[in-house]
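Novice: The amino acid sequence is not available; the structure is as follows:
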């Protein structure tokens, strides 16, 4: 399975090289997203939420593997909060209600984290849509 996933990932990168700017932009954004104050499990939850929503099966497979390699996760409630918040940001084009933002914050996240979720959504929207466009997903 890992070899297959590695080959699929290499194929996706090769396909994205048709647009060096797109590939470079995604890689830079991804690096920035990885440096945010969101904990690794929360970052992967954002990625998985976007990937599943955009039906990028390659991204789902890659990031489920990455999530599993992180080890013990925070409480399921905390990860559900970031998953729900990510979907609310997507559904409302960022105009979440005060109650939705407060619900996210009540699980130990910060306003900075809320903006970092937006960064993750943008980053992985590029990846998932590009992968689907080049038939890598």
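Specialist: Received the coordinates, thanks. Since this is a predicted model, take the numbers as computed values, not measurements.
Novice: CA atoms for contacts and neighbours, from now on please.
Specialist: Fine.
Novice: With adjacent residues omitted, what lies nearest to the residue nearest the centre of the chain?
Specialist: By CA atoms, centre = their mean, the chain has its centre lying nearest to residue 47, at 1.5 Å. Among residues not flanking residue 47 along the chain, residue 124 sits closest, at 6.2 Å (CA to CA, 6 or more residues apart in numbering).
Novice: what about versus this one:
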């Protein structure tokens, strides 16, 4: 039987160029997520995603706003691994269960500020960045800044990369995240 196109690499089986990135993930999370093992098939993609997501984490967007953006991309792109992972992150942040449920089902959020970032993210995607003045002004009216608007673009780039790669590789949800996995369709 031929090997799968995207094997579940371990630190020992991964291409040498991916091992440092994989070790960093293991050190941070305490285990090697299956998605990381599969993304290691391309050390450049894995390294690029980890770097760009770390840069996104250092933006001036608050943690809840970043997670709303990530979940908006994850649900839009139907990435079950990302939905599980970021539902867990939102839960750890103390996000309201109604907010998490609305994000998971692509519904309007129960509070205005997170909904503003969700709507702005969708507008940036729908217009390939050419948002109209009304969309930008609505985003800014909720306490966001022009810098935040550009940081939304950064987040969209990072998590579009992740969601598309995870879908292509068929990455499974890790057992540690099983309780947050979306229901099968």
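Specialist: Nice, thanks for sending it over. This one's a predicted model, so the numbers in the text were calculated from it and none came from an experiment.
Novice: which residue lines up with the residue nearest to residue 47 of the first structure in the second structure?
Specialist: Counting by TM-score structural alignment, residue 124 of the first structure lines up with residue 159 in the second structure.
Novice: So that match sits against residue 75, correct?
Specialist: No. Under the criterion of CA atoms under 8 Å, residue 159 of the second structure makes no contact with residue 75, lying 11.0 Å away.
Novice: Of those two, give the one with the bigger neighbour count.
Specialist: residue 159 (23 against 18; other CA atoms under 10 Å).
Novice: what about the helices in the first structure?
Specialist: Using DSSP state H, the helices of the first structure run over 2-16, 20-34, 40-53, 57-69, 76-91, 98-105, 111-133.
Novice: Can you say which of the ones you listed is packed in most?
Specialist: Of the helices of the first structure, the one with the most neighbours on average (mean count of other CA atoms under 10 Å) is helix 40-53, at a mean of 22.
Novice: In the second structure, which residue range corresponds to it?
Specialist: Using TM-score structural alignment, helix 40-53 of the first structure pairs with 63-76 in the second structure.
Novice: and that stretch, how far from the first structure on average?
Specialist: Compared with the first structure after fitting, stretch 63-76 of the second structure has a mean deviation of 0.3 Å; criterion: mean CA distance after the TM-score superposition for the first structure.
Novice: contacts for that stretch?
Specialist: Residues outside stretch 63-76 of the second structure that contact it (CA atoms under 8 Å, 6 or more residues apart in numbering): 57, 80, 82-83, 86-87, 89-90, 93, 95, 103-106, 114, 117-118, 121-122, 152, 155-156, 159-160, 163.
Novice: please redo it, this time with the cut-off set to 6 Å
Specialist: 82-83, 118 (CA atoms under 6 Å, 6 or more residues apart in numbering).
Novice: which residue in the second structure lines up with residue 64 of the first structure?
Specialist: Match for residue 64 of the first structure (TM-score structural alignment): residue 87.
Novice: Let me know the distance separating its match from residue 102 of the second structure.
Specialist: 11 Å (CA to CA, to the nearest Å).
Novice: With residue 141 of the second structure instead?
Specialist: Where residue 102 of the second structure is concerned, residue 141 of the second structure sits at a distance of 22 Å (CA to CA).
Novice: again with residue 96 of the second structure
Specialist: From residue 96 of the second structure to residue 102 of the second structure the distance is 10 Å (CA to CA).
Novice: Residue 169 of the second structure now?
Specialist: Distance from residue 169 of the second structure to residue 102 of the second structure, by CA to CA: 27 Å.
Novice: Check residue 74 of the second structure too.
Specialist: 13 Å.
Novice: same deal with residue 128 of the second structure?
Specialist: 24 Å.
Novice: cool, and residue 58 of the second structure?
Specialist: Here residue 58 of the second structure is placed at a distance of 26 Å from residue 102 of the second structure (CA to CA).
Novice: residue in the second structure matching residue 136 of the first structure?
Specialist: In the second structure, residue 136 of the first structure lands on residue 171 (TM-score structural alignment).
Novice: Could you find the closest non-adjacent residue to that match?
Specialist: That would be residue 35: by CA to CA, 6+ apart, it lies 4.9 Å from residue 171 of the second structure.
Novice: Cool, thanks, talk later.
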